[in-house]
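J.: coordinates only, no sequence provided:
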């Protein structure tokens, strides 16, 4: 005759299977070797504290300078300038002349704020979505393919392990960035938000869609498109400040500038401080990421005397 298991034996077996299930499905933080123990411990402790969190867990990151390198030039600008060099420079037709006039304004006008990002969209207007995606992908493969920070890629893998939705908000043209960021990081295209313009019959127009994700516009972009308070926000520049302040959990600042002293009255606490000082005082986690220049890479931006972004 088969012996029957006692209630104690049954309970023990159930407990054993339950423990095995937990060990198989446990959320495990993978240490990021490029960052010191204090940084890893701070991040791990926070992620562990979110394990019982119900509902959406959202993390939002800037792109250039935060997820991949921006030295010596921004990918968005290099992609546009390379395209202009190949398709418009030296030609006398009306389209080429008008597009080169936009390039001239990008090269010699103010390269900060919403006007600059609008001019990028004006340059791309009239092109098919597929061509703009290819433009971004070509620039990435040819000149930026090794510039995604490995430590940030591991950080994103940790966030996914702990059940976070990862979003990207960039002041660069959305269609230009979505394909290569999606293919490199596995983030769905609809979670890669940039400067949007209306698309009509597969063609980009110059009709901008608000909010424009620049400075305060990045914070509004979170409310408008993500519709959830982010628990983690990461950035690297002044343009990410308002977005980072929306974090309900931790703030990640990548390679913060400690040279430029800001004199802003709209962000009174930044007035008279460097970005590094500001975020140190506001308890952000500062993380280093190596961003250097490959001297062998040919940049159209260099030939056109564009200001160089600092290396780290």
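T.: Thanks, I have it. Small disclaimer: the values here were computed from a predicted structure and weren't measured.
J.: going by C-alpha atoms from here, please, whenever you check contacts or count neighbours.
T.: Will do.
J.: could you pull out the buried residues of stretch 33-51?
T.: 40, 43, 44, 47 (16 or more other Cα atoms under 10 Å).
J.: swap that for stretch 179-198, please
T.: Counting neighbours by 16+ other Cα under 10 Å, one finds that the buried residues in stretch 179-198 are 179, 180, 181, 187, 189, 191, 192, 193, 194, 195, 196, 197.
J.: residues touching the fifth one, list them.
T.: Taking Cα atoms under 8 Å, 6 or more residues apart in numbering as the criterion, residue 189 is in contact with 178, 179, 182.
J.: where do the strands of the protein begin and end?
T.: Assigned by DSSP state E, the chain shows strands spanning 58-61, 165-173, 192-200, 203-209, 232-235, 250-254, 285-287.
J.: how far off strand 165-173 does the third one point, in degrees?
T.: Relative orientation of strand 192-200 and strand 165-173, computed by axes from the mean of the first three to the mean of the last three Cα atoms, to 10 degrees: 60 degrees.
J.: from the rest of the structure, what touches strand 192-200?
T.: With Cα under 8 Å, 6+ apart as the test, strand 192-200 has contacts from 117, 121, 129, 167-175, 177-178, 181-182, 204-210, 212-213.
J.: check it against this one:
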């Protein structure tokens, strides 16, 4: 992947930092209408069965137990039980490129028959020929053109349909699995554990909000209204009795780094008590949660498994975990070692 190492400066900083960045739902059955909370948290035999026993797992269980036990000094009211989690590299894999970038490149190829001129026009020619070196050489202008070609100029309903079709059939070029099969089983369990104890769980990602919403609820059990991501501007129109929202080729929110606290404040209006991420791009979200006067928890997923997934951190062109790794270590935040803390990585491993 050395050819992609310099691609980070464009694909991550520009494509995702400029435009996008940088499992069935478990519902909690309400008790009879009452103003008092249960004296003890919801009992689950082992809420995290795919996690090995260790510091990370115990810290999570202790936090949930204490924060949901009435009378405990660290008890948290239901209204304040807010969890924010990153998506790429935190809930599913992100190597060798962000999955949304694979989507954009596939869309160019799918649209190519309608645009024969692309065969000799950059940056499309590079995409169609799988020439990443030439694509990178197109710089900001070329990559932004690809993004806007594949993500703007259509209605939100049309885009959602395209995403659903792609996510339902596309396969990862290395793993040879659908992208939705490359979600992390231990994180699915963690999301369900929080939900079972009445924590509202939100995805806060540098990825595109409209890219994640069509499938997030089915795959993660996180409602689409609880998905926050980078976005482009939209415009409402009403023609011939048909209301339509059209995606425009203009940036609205960059939900990465400094943009994550901004997105959380805009869409949630409360500081999280739990923040989960995997890279330097999540550090500001960690700071935001840490500033909450209520007892809080910061969790970092460290990609240490070169056999079952990928091993990377400080020097990676995707999901760089450098400054945040130092700060998490210094502050004693919980760092999940994927190789040591997780029995399995993906759900399909449970079937083997």
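T.: Nice, I can see it. Everything numeric here is computed off the predicted structure, so don't read it as measured data.
J.: and the TM-score between them?
T.: Superposed pair, TM-score by TM-score structural alignment, normalised by the length of the first structure: 0.71. Supporting alignment: 259 aligned residues with a Cα RMSD of 3.6 Å.
J.: neighbours of residue 141 of the first structure, how many?
T.: 11 (other Cα atoms under 10 Å).
J.: what does residue 192 of the first structure align to in the second structure?
T.: Counting by TM-score structural alignment, residue 192 of the first structure lines up with residue 227 in the second structure.
J.: quick check: that match vs residue 121 of the second structure, distance?
T.: Applying Cα to Cα, to the nearest Å, the value for residue 227 of the second structure to residue 121 of the second structure is 36 Å.
J.: returning to that earlier point: let me know the closest of the contacts of residue 189 of the first structure to residue 149 of the first structure.
T.: Out of the contacts of residue 189 of the first structure, the one with the shortest distance to residue 149 of the first structure is residue 182. That distance is 15.1 Å, counting by Cα to Cα.
J.: which non-adjacent residue is nearest the residue nearest in space to the middle of the second structure?
T.: The second structure has residue 87 as the residue nearest its centroid, 1.3 Å off, counting by Cα atoms, centre = their mean. On the basis of Cα to Cα, 6 or more residues apart in numbering, the spatially nearest residue to residue 87 of the second structure that is not a chain neighbour turns out to be residue 205, at 5.5 Å.
J.: over to residue 51 of the second structure?
T.: In this structure, residue 51 of the second structure finds its nearest non-sequential neighbour in residue 342, 4.7 Å apart by Cα to Cα, 6+ apart.
J.: surely that neighbour meets residue 49?
T.: No - the pair residue 342 of the second structure and residue 49 does not pass the contact test of Cα atoms under 8 Å, sitting 9.3 Å apart.
J.: which of the strands of the first structure is buried the deepest?
T.: Relative to the other members of the strands of the first structure, strand 232-235 carries the highest mean neighbour count by mean count of other Cα atoms under 10 Å, namely a mean of 26.
J.: what's that strand aligned against in the second structure?
T.: Strand 232-235 of the first structure corresponds to residues 274-277 of the second structure when matched by TM-score structural alignment.
J.: now the matching stretch on the first structure. Mean distance?
T.: Here the mean offset of stretch 274-277 of the second structure against the first structure after fitting is 0.5 Å, by mean Cα distance after the TM-score superposition for the first structure.
J.: show residues contacting that stretch.
T.: Applying Cα under 8 Å, 6+ apart, the set of residues contacting stretch 274-277 of the second structure is 82-87, 89-90, 282-283, 285-286, 289, 296-301.
J.: about what we covered before: next one: the counterpart of the residue nearest to residue 87 of the second structure in the first structure from residue 240 of the first structure, what distance?
T.: Structural alignment places residue 205 of the second structure opposite residue 170 in the first structure (criterion: TM-score structural alignment). When Cα to Cα is applied, the distance between residue 170 of the first structure and residue 240 of the first structure equals 9 Å.
J.: repeat for residue 123 of the first structure
T.: Taking Cα to Cα as the criterion, residue 123 of the first structure is separated from residue 240 of the first structure by 24 Å.
J.: more neighbours: those two, which one.
T.: Comparing residue 123 of the first structure with residue 240 by neighbour count (other Cα under 10 Å), the higher total belongs to residue 240, at 26 against 21.
J.: look up how far residue 105 of the first structure lies from the more buried one.
T.: Residue 240 of the first structure sits 24 Å away from residue 105 of the first structure, taking Cα to Cα as the criterion.
J.: and for residue 118 of the first structure?
T.: When Cα to Cα is applied, the distance between residue 118 of the first structure and residue 105 of the first structure equals 11 Å.
J.: over to residue 154 of the first structure?
T.: Summarising the geometry, the distance separating residue 154 of the first structure from residue 105 of the first structure, computed by Cα to Cα, is 38 Å.
J.: one more: residue 52 of the first structure?
T.: If you measure residue 52 of the first structure against residue 105 of the first structure using Cα to Cα, the figure is 51 Å.
J.: those two: which has the busier surroundings?
T.: In terms of neighbours (other Cα under 10 Å), residue 105 is the more surrounded of residue 52 of the first structure and residue 105; the figures are 15 against 7.
J.: got a list of what the more buried one touches?
T.: residue 119.
J.: same question, residue 169 of the first structure
T.: For residue 169 of the first structure, the contacting residues are 60, 61, 62, 63, 192, 193, 194, 213, 218, 221, taking Cα under 8 Å, 6+ apart as the criterion.
J.: greatest separation within those residues: which pair is it?
T.: 63 and 221 (14.5 Å).
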